[in-house]
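1. Below are the sequence and a predicted model; questions follow.
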Amino acid sequence: MIWFLLLIAVLLLLAVLAEVIWETSFPKVVEVTIPTPKLQRGQELRILQVTDIHNLRWSEGFWQQMQGTKPDLIAMTGDLIDGANIPFDLAFSQIERLKTIAPDVLFVTGNNDWEHKRFDDYLAGLRARGVTLMDNTSMTLATPVGDLQIVGVGDACTHHHDIHQAMQNVTPDERFLLLLSHDPMIIRRGAGLERAADLILSGHTHGGQVRFPLLGAVYAPTQGLFPKYDKGLFQLDETTRLYICSGLGTSRFPIRFLNRAQVTLVKLVGA
């Protein structure tokens, strides 16, 4: 009987280990559809959100999956690197390849980006590769379905956000307004200005990394234990949605459980 129980325990341990390896090392593409009256019926805008890479290497198969999403633009919501003082070769090669998937790659910083000792060199390298840096600024982007207003804020977790500056040239109107913020808690630090956005895209939480049935995420940075805003789509009010992508990499503990690494294809569709 004891040997049988030991065998069951070993099998369960191996099953959990296999699950952790799968969830952590083999990312997927998640699709989220968001209807909006600011697009005409039949129109669709495809945004590939890539976040919290933390120097994770991707397989060729995953690259092909991302390429197959055929996005109109790529929104990167921070933590391309993990803050360690290491060369940027991997990060820059990933950026160069993402640029072949969509010409418009937009980026807001995350807390780990700011922690690197060569932060200025890092940003210069992103600019040199055609990335549009969106910290505390705004732009109007021409897309196949019309102009899109985009606002970005610096990382709120490390207090580099300035939403007043980001919004100063923005007039909410019939155009869809997209806000990029690494930390979803911009909804607590944006002085209400974030509610002008139709959609907020964030990362930072990693979906908690470790999740359990019914309980959800155990912990998320900035929010603490059992966070409310862990991953997925949240309706903040009648007009503003928040979407949190659990991202690709990990931090501190290099594991994920019941929370597979991911990028998200956000499809805005006319309603």
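-> Happy to help now that I have it. Numbers count the residues shown, from 1 in each chain.
2. contacts, neighbours, all on C-alpha from now
-> Will do.
3. Tell me the helix or strand right after the helix or strand containing Leu106.
-> Here Leu106, judged by DSSP states H and E, is contained in strand 105-107. Counting by DSSP H and E, the element after strand 105-107 in chain order, helix or strand, is helix 111-115.
4. Now find how far off-centre that next one is within its chain.
-> Mean-position distance between helix 111-115 and its chain equals 15 Å (C-alpha atoms, centre = their mean, to the nearest Å).
5. Contacts for the strand holding Leu106, please.
-> With contacts defined as C-alpha atoms under 8 Å, 6 or more residues apart in numbering, strand 105-107 is touched by 73-78, 98-99, 130-135.
6. Tell me where the stretch 51-200 of the chain has helices.
-> With DSSP state H, counting those that start in this stretch as the criterion, the stretch 51-200 of the chain has helices at 60-68, 89-101, 111-115, 119-128, 163-167, 186-189.
7. Leaving out chain neighbours, which residue sits closest to His161?
-> Distances taken as C-alpha to C-alpha, 6 or more residues apart in numbering place Gly154 nearest to His161, at 4.2 Å, with adjacent residues excluded.
8. again with Asp230
-> Nearest non-adjacent residue to Asp230, counting by C-alpha to C-alpha, 6+ apart: Gly207, 5.0 Å away.
9. Check it against this one:
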Amino acid sequence: MLTVTELEIHLRRLPRAFDGFRIVHLSDLHGKRFGEQNNGLAEIVRAQSPDLVVATGDMLDRKNEQGAAFLELARQLVQTTPVYSIRGNHEQYMADHIEEKPILAQYEQELEHVGVILLHDKSALFSRDGADILFYGITLPASAYKPHVVKDPHTCLPPEMVAKHVGVADENRCCILLAHSPLFFPSYAEWGADLVLSGHMHGGLIRLPGLGGLFSPYHHLFPRYDAGRYVRQEAVMVVSRGLGDSPFRVRFRNPPEVVVITLRTGQDQGSRLE
């Protein structure tokens, strides 16, 4: 059963013009459909009256699906709402394999053709009532998804490497970073993100009461950032449990999720502090 999770996120540098700004956060669709041509998912997203939809990677499944399901969804959403999208590990693995690279290129061209804005190591300025905020999308290298990275994520992706991908964070604007893996939250925060939107962890697949997610795509137990909201100093991160899974993965107490974020001005008082 698809669930809708609503969060209010307070950001210190958010302009007052963006107070109440609504973001629908989708992640890890993996080619799944909710209704014919994803009409069911599109209806749920539109019902949230979003100002923006973001897709934080793995919207296709590289071995089983070439992006048709997300294209079906995107065609409907862009009619009323801007859509930003980044690559996840599935897309990046395709980019790194010569036989799959043309398939990815065709898929991304079709996304851009329907109106999706691809943030591959890019930023986009969103303006509202004379004010603006910056959205950045980082394309993590395939090496950032290897199991050994868990032992020392800061060395794999230090803050200066984040800057090499997306540039230096604008100190004069609220900065929202789309990053598929949440593992590098300390580096994202140190880089200058006010808000990070991530996925990849699939909620830990099996969720245990009081303990959270059990499994990680990094092949370790009880991942630190499995789902929900996290706060580190003045940065906030929201991790989606995702919408779909690769074949043979089984979820338990972990329904697919659409995350709806309402931005508010002021200091966040969220839980799960670091």
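-> Now that the structure is in, tell me what you want to look at. Computed from a prediction, not measured in an experiment: that's the story for all the values here.
10. Identify the residues contacting the alignment partner in structure 1 of Ser127 of structure 2.
-> The alignment partner of Ser127 of structure 2 in structure 1, by TM-score structural alignment, is Ala142. Ala142 of structure 1 makes contacts with Leu148, as judged by C-alpha under 8 Å, 6+ apart.
11. burial measure for Pro144 of structure 1, as a count.
-> Neighbour count of Pro144 of structure 1, defined by other C-alpha atoms under 10 Å: 12.
12. From Arg46 of structure 1, how far out is it?
-> Separation of Pro144 of structure 1 from Arg46 of structure 1 (C-alpha to C-alpha, to the nearest Å): 10 Å.
13. Now the common contact residues for these two.
-> Residues touching both Pro144 of structure 1 and Arg46 by C-alpha under 8 Å, 6+ apart: Asp72.
14. All the strands of the stretch 1-150 of structure 2, residue numbers only.
-> Along the stretch 1-150 of structure 2, counting by DSSP state E, counting those that start in this stretch, strands occupy 3-11, 22-26, 52-55, 83-85, 117-118, 122-128, 131-137.
15. Please apply the same query to the stretch 151-274 of structure 2.
-> Using DSSP E, counting those that start in this stretch, strands in the stretch 151-274 of structure 2 cover 175-178, 195-198, 207-208, 212-213, 228-232, 235-239, 257-265.
16. list the helices and strands the last one packs on?
-> Read it as strand 257-265 of structure 2. strand 3-11, strand 22-26 (3 or more C-alpha pairs under 8 Å, 6 or more residues apart in numbering; DSSP states H and E).
17. Over to the fourth one?
-> Using 3+ C-alpha pairs under 8 Å, 6+ apart, no helix or strand is in contact with strand 212-213 of structure 2.
18. so that strand matches what in structure 1?
-> Aligning strand 212-213 of structure 2 against structure 1 (TM-score structural alignment) gives residues 216-217.
19. related to what we said a few turns ago, so for Thr5 of structure 2, which of the strands of the stretch 151-274 of structure 2 sits nearest?
-> When those are compared by C-alpha to C-alpha, strand 257-265 sits nearest Thr5 of structure 2, at 4.8 Å.
20. can you tell me the mean distance of that closest one from structure 1 after alignment?
-> Average distance, strand 257-265 of structure 2 versus aligned residues of structure 1 after superposition (mean C-alpha distance after the TM-score superposition for structure 1): 0.9 Å.
21. Tell me the residues of structure 1 aligned with that strand.
-> The alignment of strand 257-265 of structure 2 onto structure 1 (TM-score structural alignment) covers residues 262-270.
22. ok, residues contacting the matching stretch?
-> Stretch 262-270 of structure 1 is contacted by residues 27-51, 69, 71, 245-248 when judged by C-alpha under 8 Å, 6+ apart.
23. PyMOL command for the buried members of the residues you listed?
-> What follows is the PyMOL syntax for the buried subset of the contacts of stretch 262-270 of structure 1, where burial is set by 16 or more other C-alpha atoms under 10 Å:
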select buried, resi 27+28+29+32+34+36+38+39+43+44+45+46+47+48+49+50+51+69+71+245+246+247+248
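24. what's the single longest helix in structure 1?
-> helix 2-25 (DSSP state H).
25. and that helix, how far from the chain's centre?
-> In terms of C-alpha atoms, centre = their mean, the centre of helix 2-25 of structure 1 is set 30 Å apart from its chain centre.
26. And stretch 108-118 of structure 2, by the same measure?
-> 17 Å.
27. That one maps to which residues in structure 1?
-> Using TM-score structural alignment, stretch 108-118 of structure 2 lines up with residues 123-133 of structure 1.
28. which other residues reach that stretch?
-> Phe92, Ile95, Glu96, Lys99, Asp104, Val105, Leu106, Phe107, Val108.
29. can you tell me which of those residues lies nearest to Pro213 of structure 1?
-> Taking the contacts of stretch 123-133 of structure 1 together and measuring to Pro213 of structure 1 by C-alpha to C-alpha, the closest member is Val108, at 31.9 Å.
30. And the closest one, what's its match in structure 2?
-> Counting by TM-score structural alignment, Val108 of structure 1 corresponds to Ile86 in structure 2.
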